[in-house]
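S.K.: Requesting a structural model of the entry that follows:
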Amino acid sequence: MSAPTLYGAALPASAHRLPELLDAARSAEDLGADLVTVADHPYLPTELDAWTLIPLLLARTQRVRVAPNVTALPFRTPTVIAKGAATLQATSGGRFVLGLGVGGPYDGIPGWGGAWPTLGSAISALDEAIPLIRRLWGTTPVDHDGSYYQLRDAIAGPAPDSAPPIWVGAFKPRMLAVTGRHADGWLPTNAYLSLDEVPGMQAAIDDAAREAGRDPRSVQRIFNVMGVISETEPERNDQLLVGSPGYWAEALAGYRERLGFDSFVFWPVRGDTRPQVELFFEKVRPRL
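M.R.: Take a look at the predicted model:
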């Protein structure tokens, strides 16, 4: 069964923009957003830690879901991720979404203490970690003797009433296959792909899901759309989306109809976040 359409906003995690982050989160919720997200780039000294910001965002909102966009697995073990996610799910009334990936650009991650020296190893670890995290959300202690993780009598607890969805940020073939095998959602970003590549990427996820005995429709397709809503700047629709609210609505409808995305996260890249978020939910979303 297909997932419901969601509209969300990606908010700044920079330390000097914290008031802007909180203001935009409240405004997004008031305007009907389904989701707010923050990037997880712990290796950037200008950014606050996403897993520390998320409880603050959940406490300052009442209805929206909140997600890291996305958690870098090399810096956290599946046990710690499962425990943190279960806690956030319990304390928020079920409003947490676990965005998960391997981080990037990957060449800087080993130097910051990442668990694996190569991207290939990190992808293999993610393939092992996702089903392991789900097992850790159960009520039975977990024994696991894998290639990347070894556990004995491990349980995250408290077992969430409903498991948080796991959305994977993926672009390359092996990551797309992991998404199809294990994820509840695919969460790519326009800045890191060509729109012409998307149909093939969608097909790769579908094929991997079928091979794993899953219905491809169980994988939600959420598109991070970086760009600027502006009546004056030159229009573009590629690795950034720039244009008027009408131009945005036309582009997102095309992403839905031609590229197969069912949900969208607006990621403002210039200007103050709150006015951009307000334009998205007041002027773009109603046209869809």
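
S.K.: Please count neighbours and contacts with C-alpha atoms only from this point.
M.R.: Noted.

S.K.: quick one: residue 75 from residue 26, how far?
M.R.: Applying Cα to Cα, to the nearest Å, one obtains 30 Å for the distance of residue 75 from residue 26.

S.K.: hmm, I was thinking of residue 177
M.R.: Taking Cα to Cα as the measure, residue 177 falls 36 Å from residue 26.

S.K.: Confirm residue 266 sits in a strand?
M.R.: Yes - the assignment for residue 266 by DSSP: H, G, I helix; E, B strand; the rest coil puts it in a strand.

S.K.: Nearest residue to it in space, please, no chain neighbours.
M.R.: In space, and not counting its chain neighbours, residue 266 is closest to residue 9: 4.7 Å by Cα to Cα, 6 or more residues apart in numbering.

S.K.: give me the number of residues near the one you found?
M.R.: 28 (other Cα atoms under 10 Å).

S.K.: Following up with a second sequence; could you model it the same way so I can compare the two?
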Amino acid sequence: MRARPASSRVDFGLFLIPEADNYHELTELVTYADTAGLDLVGIQDHPYQRRFFDTWTLLTALAVRTSRLRWFPDVANLPLRNPAVLAKAVASLDIITGGRVHLGLGAGAFHDAIVAMGGPRHEGRDAVLALGEAMAVIRAMWSDERSVRVLGRFHTLDGAHPGPAPSRDPGIWLGAKGPRMLALTGYAADGWLPSSGWAPPEFLTEANKRIDEAAATAGRDPSAVRRIYNVSGAITDEGVDRGFLEGPASRWVDELTALHHDQRVDGFVFWPMEGEPFDQIRRYSEQVVPAVRAAVTA
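M.R.: Here you go, the predicted model:
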């Protein structure tokens, strides 16, 4: 596996849960993150969860309160979001925030819950095909063409008028796990969004190979596909070490630095699994992030 050059940019961010009874704490967290040197905020998208805000509404409300953080749904639930309208929402917020929005996109899980809200049940090959068509629709809606057409089985455009265009290309990052989804990521996406809960380091090794092979087959530079890793765990006190992503700040520094160099991870989006969230996020922002940045450039 190739090591990253020392000049590679590494982004650090937070993963937020859009709990409707937690808005005040969410605003405090992003206000802190905006001044603490973090780069990204991702918000999960599960519209069928009755205790959750709508992700895009919350993302917009929080993004306009900040001045430097970049924002993305982690990941948008495609079966419940029309891709042409989603493209317009992303472009609109990108303009409003001065180019601080990315699009994380997924094929959708929890199929029964999606169907219960009136969404389609796309599984297996159909899910991958629908996602690929949606990406074509979104990119067409971000173009400067006067009229666009995309002919697909699941998603189409028939003479739609794109606009407004985003202030810069937001990119599409896929939450991909299976072989077909990983191949689609390498073939057509701008980034990959795995999560440590289902993608341990050994999975990253094999998945990176699939992405790279698909990118090369498509004539793309594999390094153009950014890897943004959702990391959930606990930053413990010194002397308390329970293993991967469950140890003191010094262990986190070593692990994230190794993931960057060995697995070519370009960014880390953190959410604590235990402890007081604000304390954990301070440890991440003040003890882990600066040390990893220094190690990467050393």
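
S.K.: if we can go back for a sec, name the residue in residue 177 and residue 26 of structure 1 with the higher neighbour count.
M.R.: Ranked by neighbour count (other Cα under 10 Å), residue 177 of structure 1 and residue 26 place residue 177 first, with 23 against 18.

S.K.: quick one: the helices in the stretch 151-288 of structure 1?
M.R.: With DSSP state H, counting those that start in this stretch as the criterion, the stretch 151-288 of structure 1 has helices at 173-182, 198-211, 245-259, 273-279.

S.K.: just those helices: most buried one?
M.R.: Sort these by mean neighbour count, taking mean count of other Cα atoms under 10 Å, and helix 173-182 sits at the top with a mean of 23.

S.K.: residues in contact with the aligned partner of residue 245 of structure 1 in structure 2?
M.R.: Taking TM-score structural alignment for the superposition, residue 245 of structure 1 sits opposite residue 249 in structure 2. Applying Cα atoms under 8 Å, 6 or more residues apart in numbering, we find residue 249 of structure 2 in contact with 235-238, 283-284, 287-288.

S.K.: Now do residue 249 of structure 2 against residue 38 of structure 2, distance only.
M.R.: For residue 249 of structure 2 relative to residue 38 of structure 2 (Cα to Cα), the value is 17 Å.

S.K.: Spit out the contact partners of the counterpart of residue 182 of structure 2 in structure 1.
M.R.: In structure 1, the residue paired with residue 182 of structure 2 according to TM-score structural alignment is residue 176. Contacts for residue 176 of structure 1 were tallied using Cα under 8 Å, 6+ apart; they are 170, 201, 204-205, 208.

S.K.: ok, 7 Å please
M.R.: By Cα atoms under 7 Å, 6 or more residues apart in numbering, the residues touching residue 176 of structure 1 are 170, 201, 204-205.

S.K.: Same check on residue 246 of structure 2?
M.R.: With Cα under 7 Å, 6+ apart as the criterion, the residues that contact residue 246 of structure 2 are 233-236.

S.K.: let's go with 10 Å and repeat that
M.R.: The neighbourhood of residue 246 of structure 2, defined by Cα atoms under 10 Å, 6 or more residues apart in numbering, consists of 232-236, 240, 252, 272-274.

S.K.: Give the equivalent position in structure 2 for residue 50 of structure 1.
M.R.: For residue 50 of structure 1, the aligned residue in structure 2 is residue 55 (criterion: TM-score structural alignment).

S.K.: So residue 56 of structure 2 is in contact with residue 87, correct?
M.R.: No - Residue 56 of structure 2 sits out of contact with residue 87 when judged by Cα atoms under 10 Å, with a separation of 11.9 Å.

S.K.: Between the two, tell me which one has more neighbours.
M.R.: Taking neighbours as other Cα under 10 Å, residue 56 of structure 2 and residue 87 compare with residue 87 leading, 26 against 20.

S.K.: Alignment lookup: the more buried one to structure 1.
M.R.: Counting by TM-score structural alignment, which is the criterion used here, residue 87 of structure 2 corresponds to residue 82 in structure 1.

S.K.: Spatially, which residue comes closest to that match, not counting chain neighbours?
M.R.: With Cα to Cα, 6+ apart as the measure, residue 133 is the residue that lies nearest to residue 82 of structure 1, at 5.4 Å, once sequence neighbours are left out.

S.K.: where's that neighbour, which helix or strand?
M.R.: helix 119-136 (DSSP states H and E).
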